[in-house]
Structure formats: structure tokens, C-alpha cells
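**Q** Predicted model and sequence follow; I will ask about them next.
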Amino acid sequence: MVRRYPCVEVDLKKVTHNARKIMTLCNKNDIDVVGVTKVFCAELPVVQAVLNSGINMIGDSRILNLKKMEGLNCKKMLLRIPMKDQAYEVVKYSDISLNSELNVIGELSRVAKMLNTVHNIILMVDVGDLREGVLIKDVIDIVKEIIKFENIRLVGLGTNVTCYGGVIPDENNLGKLVKLRDKVMEIFDIDLPIISGGNSSSLYMAAGGTVPKGINQLRIGEGIVLGRETSFGHKISGCYSDAFVLKSEIIEIKDKPTVPVGKIGVDAFGEKPRFKDKGIRKRAIAAVGRQDIKLDGLSPLNKNIDIFGASSDHLILDITESEKPLKVGDVIVFNMDYGCILAAMTSPYVNKYYSA
């Protein structure tokens, strides 16, 4: 197959391998894994690679992605708190959704009744990260109202940490969720089979065997894609970090100074750039830019290549120290972090290729 650049190449076997390793790790702790698909926009070959691991529930924050996966034989979870006007699509395309607002849950109830079905929800609880979720002190009152809704089944409590406030999951904050679940079950005499204890940031606890007993679900994206936990950025033993790589073609090579000539103002992104004078360097331009990637999440596989910076469409590289002579038309390969993969997979200008 002729490659068109820039592109992301995804090694599907590595994705399946990572997902299986993480599922095995979590299962040892009596934890089920929800495979999060949003970072790769629920591209179906990658979703199937995740499912091939044995994971049987996928989660995404976008209704559009859940629609894309409608025909797949697995359970589907909506990860982002729903918008009220999405209620019909939420009930239609997801088996379970994360919620925190009573008026939205009421609308889900109305739609579920109209569709003659029951919609499952997890009530999100804020244990300190200050993103979504009701405060611990309000949970009992909220549950009292939720159980009044027809066609809604409250199946558990969940939380999110690290993504916004950077709060690290631990035995204390996740333990609060377990105690709260027990209290809710006792007061209302209902079964809450799920305690969804966060995302890839909780994997360090699974690896160390310190997840509080009762936490039985994690929503894992970055762990599968990059083979690492996200509290401390440590690699998960036996996982791959290069299942996704970016490739971009060189479109210009010139020997130029490292400091622009003239008065420096702000660049196209409203930032005032700073430059270190390294003299004349061999500079290459690769055909990819900030419209496609997160610049600080990109790193060349060739460690002798440095990134000077980027505009919307051009990536400026220092190839002076490259041991391999480079020419226009050559392709540079990059590793990406989670944010960079998210941007590249979302960009319509970056081609996607999958190796089985």
C-alpha cells in the first residue's frame, strides 16, 4: 500500500497485546476493564483490536463515536456527562452512562420510557479532583431522587481523578467511594454492582495490589494505547509504548541561522517565541503542524533530530546531527504522547493506517 503523509500507523497486534496485559492485571484484582476508545476516535479497526483482547465493554465520550460502534457485539458506555438534548441518542447508543445531574437523568428516564427500555446509569462522585460528580455529602439525597425515576436503573457509583485536578487515586479517596456504596445499599436496600474507580491513573494501584476491595471497574484508555499508568507515567510491565507512531515527509532542507532576523513579535498563535543561538544549522521542514499534532507531545525516533518548533502546517526540525543523511522526500518517524495521539487521530489531514 502506498502511504500518504502525514500519517499515523497503528500496530493492532500491539494494541491487543496491551489491552490483554491490562485486562489480566486488573482481573487479578477482581476489576473489569472498560476499553476507552475516544483517543483514537473509535476507529473501528482499533476498537476491534481492543475487543480481541477479551475486553467486552468499551467507553467513549462522544455520541458520534458510539454511533460508529453501534454494530459491534459489546457493551457501550458514555463517558462524558450527557447533554440534556442528547437523551434520545444516549439511551439508543449506550448501555450505560455516567451522570451527575438530576434533570438530565429525568430526561433519560422519559426517553427510556418512550423507547420501552431501561437505561443504566452510574452516579459520578467527586472525591477531590473537581471535575464531574456530586459531592460526597450530597450523594444520599441525590440517590433518594434517582430511585424515583421510572426506566432508570442505578447500577453503581463512579469517580474520576487525575484528568483535571491531577489528584492521584489512592486507598483513601477510592476507599471513600467503597464506603459510600455500602452506605447507599444499606439505606435504600438496593444493589449497586459497579464501583468505577477511575482511569489509567489507578493502574499503579492495580500493579501494586493496593486497590481498595470493592473497586471493580476501571476505564482505561492511555494504558492500552501507550502501555503506561498515568499517575506517575511508569511503563506497565510487558506493554508496548509504540503501538501508535506518526510519520511525516520532509518537504524542505536548508542551512539557516537559528535566530530569526528582525524585530520579534508574536507568532501565529499569539505567543512571543524565544530562540537560542546555535549558529547555522541544517533545518528540515516536515509536512505536519499544530493543526494536526500537540507539539510538546512529539518526539523523533531518531534521537539525533531535535524539534525547533512548528506553525500550523510546518514542523521545523534540526537534522544537523543526524547520522543518516536526510533528503527531501524522506520520512521522519515520531513517538507521540496521549494528547498528541488524540490530536493526530482527530485531524482529518492526517492519514491513518492499520497493520494487523
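**A** Perfect, I can see it now.

**Q** contacts and neighbour counts: CA atoms only from here.
**A** OK.

**Q** next helix or strand past the lengthiest strand in the chain?
**A** Longest strand in the chain by number of residues (criterion: DSSP state E): strand 244-256. Next helix or strand after strand 244-256 toward the C-terminus (DSSP states H and E): strand 281-286.

**Q** who does that following strand touch, helix- and strand-wise?
**A** Packing partners of strand 281-286 (3 or more CA pairs under 8 Å, 6 or more residues apart in numbering; DSSP states H and E): strand 244-256, strand 315-318.

**Q** can you do 10 Å?
**A** Packing partners of strand 281-286 (3 or more CA pairs under 10 Å, 6 or more residues apart in numbering; DSSP states H and E): strand 244-256, strand 306-310, strand 315-318.

**Q** Columns mean neighbour count and distance to Met23 on top of those, output as TSV?
**A** Below are the helices and strands packed on strand 281-286 laid out as TSV (neighbours: other CA atoms under 10 Å; distance: least, CA to CA, whole Å):
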stretch	mean neighbour count	distance to Met23
strand 244-256	19	20
strand 306-310	17	36
strand 315-318	21	37
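
**Q** Which one, of these, ends up nearest to Gly329?
**A** Among the helices and strands packed on strand 281-286, the nearest to Gly329 by CA to CA is strand 244-256 (5.3 Å).

**Q** ok, structure two:
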Amino acid sequence: MAHIHINLSKIQYNANVLRQLLATHHIQFTPVIKCIAGDPEIIRALNQLGFTHFAEARLENIEKAKEVEAANTFTLIRAPHLQELKQVVLNTTMSIQTELTTIRQLNDVAKSLNLKHPIMLMVDWKNAREGVLTYDIVEYVQEILHLSHICLRSIAFNFMCFNEIPPSESDIEMINRFVTSVEKETSYRFGIFSGGNSSMLPQMMYNDLGRVNDLRIGESLFRGVDTTSNVPIPSLYQDAITLETRIIEIKPRIEVNSGRQYLQAIVDIGKLDTEVKDIYPLGHDVDVLGATSDHLMIDLKNHDQYQVGDTITFRLGYNALAQTMYINQMEKIYQNDKAIDLLNKHFNVCELNKARK
């Protein structure tokens, strides 16, 4: 039966590497967990490393994660609709906001609950998804500072979420200048300067990010890749989460148009289970031909060692990973690797020694 294979040790290792890497640049690592659908075992594994604050886009996933550990806190990274504002105030420690109308109503809800709610103001910087337009930021900040139950905690930027344009060295310089200019004009200094997501990692490696002191990292954590090029990051695992399928049929086929003969296998997943254009055979010299709702057809390239019942494992792109993790009917099998656990233990000892110094 097809299932998602989740190696918790590899996820922990990736998290340790990223945390150490960002720490050398004096940047806070905020794990983004939206692509794992609030999976309790993964969150528990991250809790074991000391991570207790996460970024998440869905309130229902936040509620699930709070059941794992009541001390977990969350930044909501999708702007809420008006009917969700009470949940936002009660269940998150900070939320991304982009609309003054929503922020005003959020202030009213927070006031009615006698709570103050911190917000992260997202700026649209060539991404064209969500965000306040740059020429409106000063007006937003000035009004927000007069709201009694809203705390303006952070300013944030996004790259490659919609427009697939990676951040450049020029972007880094410009967003730093922009934030400094806004602070000067409003006489307000932001505590958190969240400079982007996984796509900012290559720039961090080779350039000074200036005042950026937070990055929201999800895809590189769970997939181990440089999201600007989809190239593996050598120090990270790319197979922490994989899709394992079973062959249910093997037959010789003839391609109708060309007459080409080939050996075809069918495995037990389809379009209902994952984004089939975003899965890649792992350790198998085979090609994905296509899929229907419940069947995935594979060209075995005339390798005759395969038999019905054999396993074909797939590496998952981001869209496939997210879709598969949200399928409730898909079984999840968890693994801990003793050798990698020893490496993780060494990481933790190193961190402890640093803290003691």
C-alpha cells in the first residue's frame, strides 16, 4: 500500500544544520510547517530540538500543533479573513497583515478580549502575492501605531512565492534601505526584520543581509534544496520525506503513435494522491509516463528485475509534498535512524556548550 515515509532523524538533522548556519549570520530560524499539514510527529521531533515557535498558514494546523505541546507558539503567515480574527488573537502570537481594514477590526477584536496582538507587516517586493505596496507603508505604520491593541512587531518580505524571481544582492541592499527609511520617517524601529524564506539562503551564504534578523524556512528544511535552483544543498538530506508506492501491474505495451515497445508498470497512486508532475523516482532508472485518478504509469525502460509488489520510491517536489501530506487517507510511516540520531545528539551538545560559554 502506498504511504508517505517520514524520516524524523533526517528532518531533525536538517533543522540542526539550518539553525547553526543561520546562527553564524546572527539570524533567527523560524521553521515554516505549512507543507506538513500540522503533522504531530514532525512537530514533536522539532520540539525535541528546542523549537517551540513556528510559522503556519492555517489556523486548523495551529490547533493540531498546540495539542502536541501547549507551549508551542505560532506566527500566522496567511492574512486571515474577518471571521477568523478571534481565533487569530487567541491562538497565535503574531500574524501577517496586509490590509488596514482587517488590522482595524483585529484591533477591535483584541480589545474585546482584553489582549494585545502583535502583527508582522508584509511588504510586496516584486513577488506580487500578498503585501502592502511600498508607497503605502508609512501611512500603514503611522495608523497602526495609534491602535490601542495592536503591536507592530515586525516588517517582512517574500520572494518566489508567486513570481519566481529570486532575491538578488540589489534586493538585499534595497530592502535594508527601505526599512531604514520607513523607520526614520515614522520614528519607529522594527524588532523583527524578516527578510524572506528559503529562497534567501543562497544570498545569506555569499552576502551580508544587513539588518535582516529572521528568515522563515520551510521548503529547504523538509526538501533539502536550494529553492532558487531546485539543486540539493549538500549539507542537507533531500529524502527526509518520500512517497513509497507498490507495483500492482507489469505489462509490455506498445506506444500507439510511434509503435515503440516498452515495459510498463502501474503503481498504486494517482492524481488524487499527489501532484504527479512533481514526483521523481528515487534510486530507480524509470520514467513517469502519466497518471489517472488512481493509477500512475511508469516506463520500466525494459528493466526486467521488477515484480508485482515491488516498491518504487519517489522524491517529492514542494507541491507534491504539500498535497500528499494533506491527504488523510495516505498512511504515514515514521522512522528514526540511530546513526543520524547520534549526529543530532552531537549537534545538541555543541549548542549546549556554546550556551554555557
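**A** It's in. It should be emphasised that the depicted structure is a prediction, and the values quoted were computed from it without experimental measurement.

**Q** now the longest strand of structure 1, how far from the chain's geometric center?
**A** 27 Å (CA atoms, centre = their mean, to the nearest Å).

**Q** and that strand, what does it pack onto?
**A** strand 7-11, helix 12-27, strand 281-286, strand 298-300, strand 315-318, strand 331-336, helix 338-346, strand 351-355.

**Q** among these, which is nearest Arg62 of structure 1?
**A** Comparing these under CA to CA, the one sitting nearest is helix 338-346, at 12.3 Å.

**Q** if we can go back for a sec, mind putting the helices and strands packed on strand 281-286 of structure 1 in TSV, distance to Asn65 of structure 1 included?
**A** Output for those, formatted as TSV (distance: least, CA to CA, whole Å):
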stretch	distance to Asn65 of structure 1
strand 244-256	19
strand 306-310	30
strand 315-318	30
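
**Q** Between the ones you listed, which one is closest to Asp170 of structure 1.
**A** Nearest of those to Asp170 of structure 1, taken as CA to CA: strand 244-256 at 29.6 Å.

**Q** returning to what we had before: between the helices and strands packed on strand 281-286 of structure 1, which one is closest to Met83 of structure 1.
**A** Per CA to CA, nearest to Met83 of structure 1 of those: strand 244-256, 31.4 Å.

**Q** tell me the angle the closest one makes with strand 351-355.
**A** Angle, strand 244-256 of structure 1 to strand 351-355, by axes from the mean of the first three to the mean of the last three CA atoms, to 10 degrees: 130 degrees.

**Q** Relative to structure 2, what is the average displacement of strand 244-256 of structure 1?
**A** When structure 2 is overlaid, strand 244-256 of structure 1 sits 1.2 Å from its aligned residues on average, using mean CA distance after the TM-score superposition for structure 1.

**Q** how about that strand, which residues of structure 2 does it hit?
**A** Here strand 244-256 of structure 1 aligns to structure 2 at residues 241-253, judged by TM-score structural alignment.

**Q** can you check stretch 214-223 of structure 1 too?
**A** Taking TM-score structural alignment, stretch 214-223 of structure 1 hits residues 211-220 over in structure 2.

**Q** Equivalent analysis for stretch 180-200 of structure 1, please.
**A** Going by TM-score structural alignment, stretch 180-200 of structure 1 sits over residues 178-198 in structure 2.

**Q** chain center to that stretch, what's the gap?
**A** 23 Å.

**Q** and the end-to-end length of that stretch?
**A** 21 Å (CA to CA, to the nearest Å).

**Q** just stretch 140-160 of structure 2 next, same as before
**A** 24 Å.

**Q** Secondary structure element holding His346 of structure 2?
**A** Taking DSSP H and E as the criterion, His346 of structure 2 maps to helix 338-356.

**Q** Quick one: residues in contact with that helix.
**A** Leu8, Ser9, Lys10, Gln12, Tyr13, Asn14, Ala15, Asn16, Val17, Gln20, Leu49, Gly50 (CA atoms under 10 Å, 6 or more residues apart in numbering).

**Q** again, only using 7 Å
**A** Applying CA atoms under 7 Å, 6 or more residues apart in numbering, the contact partners of helix 338-356 of structure 2 are Ser9, Lys10, Gln12, Tyr13, Asn16.
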